[in-house]
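# Here is the input, now give the coordinates:
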Amino acid sequence: MKALTTVAIALLVGAAPVHADGDWIRPVTHAATQEECGACHMAYPAGFLPARSWSAIMGDLENHFGENAQLDEATRAEIEAYLVSNASKGFRLSVFSTPPIKISELRWFKHEHSHEVSSAMMRKAKSFSNCAACHRGAEQGYFDDD
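So this is what the prediction gives:
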């Protein structure tokens, strides 16, 4: 049942490929994205958000979740192009008045984490943005339950 649920959620995420065990999404393979985004946090798979979301995030790097993450224009444009071209295609954006910019606020994410996350896990992770605290293979695209 878990594998079926994970596959269904992956389909909601979009066209990201799913590994045979149902817990894999294409990780970031773009060097500039890995280097720049990964310098502060895990470089999140582009398939976690739709293209409009990545464009909104990359268009406001001066205020990137309370931090200034500005890049030179060429690097910013290169990273945005990578994220947009690999973004999820499975979202119905008409339900959003503005593009979602936090993965943790999306329905599929809340569904996956609402019953499974204990207070001990949250103390360890400190934030839902720290995927690798609970998913050891997150940076390789594996989000199985560790």
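# use CA for all of it now, contacts and neighbours both
Noted.
# got the contact list for the nearest residue to Arg26 once chain neighbours are set aside?
By the measure of CA to CA, 6 or more residues apart in numbering, the closest residue to Arg26 outside its immediate chain neighbours is Gly141, 5.6 Å from it. Under the criterion of CA atoms under 8 Å, 6 or more residues apart in numbering, the neighbours of Gly141 are 24-27, 45.
# Also this sequence, please, to line up against the first:
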Amino acid sequence: MAQSSIPRSPQSQDTLALSSNQIASVDRVPRRFELGQQLYLENCSACHIALPPPVLPSQTWRQLLQDTQHYGRQLQPLVDPPRILIWNYLQTFSRPLDLKEEQLPFRVERSRFFKALHPRVEFSQPISVKNCLNCHPSASEYNFRKLTSEWTDSP
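Below you'll find the model as predicted:
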């Protein structure tokens, strides 16, 4: 498989060095989805903290995988089969959105799934992926279970 032409940050190298057993994402990933998760981390954490799939609806992930314009940046398009493996991982661990009732969110702060995962948190605006580190100090290693002391023992 060809290497991605996206430059990798030191944080993404650290993330890729972790085995699936060391990653403390939201859900345990069965072996058949590990390569998709690894490819997702390789491509997304090169520029920013890779979000767990449940944070955004499946339709958002699908659009993000298909669009080479990514939040104002031109990206090298993902090609198959890596794109399919990433999609299988994201689709399996995200939820579909009923588009009849709400608009498709492309920003974390607009995702009701993100809000549902953070029921006791009051966010100041704007919320961005960079803010994850405020409460999840190991988010850059794709560990969202480890929390700051403020949240570790909260009810």
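# And the TM-score between them?
Comparing the chains after superposition, counting by TM-score structural alignment, normalised by the length of structure 1, produces a TM-score of 0.60; 114 aligned residues with a CA RMSD of 3.2 Å.
# Residue in structure 2 paired with the residue nearest to Arg26 of structure 1?
Across the two structures, Gly141 of structure 1 finds its equivalent in Phe144 of structure 2, going by TM-score structural alignment.
# now that match, what's its secondary structure?
Under DSSP: H, G, I helix; E, B strand; the rest coil, Phe144 of structure 2 falls in the coil class.
# starting at the chain centroid, how far to stretch 100-117 of structure 1?
Using CA atoms, centre = their mean, to the nearest Å, we find the averaged C-alpha position of stretch 100-117 of structure 1 to lie 11 Å away from the chain's own average C-alpha position.
# Point me to the helix or strand that includes Ala32 of structure 1.
Under the assignment given by DSSP states H and E, the secondary-structure element containing Ala32 of structure 1 is helix 31-37.
# In structure 2, which residues correspond to that helix?
Using TM-score structural alignment, helix 31-37 of structure 1 lines up with residues 38-44 of structure 2.
# and if you look at stretch 11-19 of structure 1?
Matched against structure 2 by TM-score structural alignment, stretch 11-19 of structure 1 finds no partner residues.
# quick one on the thing from earlier: can you give me the buried ones in the match of helix 31-37 of structure 1?
38-44 (16 or more other CA atoms under 10 Å).
# Can you add distance to Lys115 of structure 2 and give those residues back as a markdown table?
Converted to a markdown table, the buried residues of stretch 38-44 of structure 2 look like this (distance: CA to CA, whole Å):
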| residue | distance to Lys115 of structure 2 |
| --- | --- |
| Gln38 | 26 |
| Leu39 | 26 |
| Tyr40 | 23 |
| Leu41 | 23 |
| Glu42 | 26 |
| Asn43 | 25 |
| Cys44 | 22 |
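# quick one, what contacts the spatially most central residue of structure 2?
The centroid of structure 2 falls nearest to Leu51 when counting by CA atoms, centre = their mean (2.0 Å). Listed by CA under 8 Å, 6+ apart, the contact set of Leu51 of structure 2 reads 129, 142.
# does it count as helix, strand or coil?
Reducing the assignment to helix, strand or coil with three-state DSSP, the entry for Leu51 of structure 2 is coil.
# can you tell me how far it sits from Asn143 of structure 2?
The gap separating Leu51 of structure 2 from Asn143 of structure 2 is 10 Å, by CA to CA, to the nearest Å.
# Just give me how far stretch 76-87 of structure 1 sits from the chain centre.
Once both centres are worked out by CA atoms, centre = their mean, stretch 76-87 of structure 1 turns out to sit 13 Å from its chain's centre.
# In structure 2, what range does it match?
Mapping stretch 76-87 of structure 1 onto structure 2 (TM-score structural alignment) gives residues 83-94.
# contacts for that stretch?
27, 33-37, 39-40, 53-58, 61-62, 65.
# Report the buried residues of it.
For stretch 83-94 of structure 2, burial by neighbour count (16+ other CA under 10 Å) applies to 83, 85-87, 89-91, 93-94.
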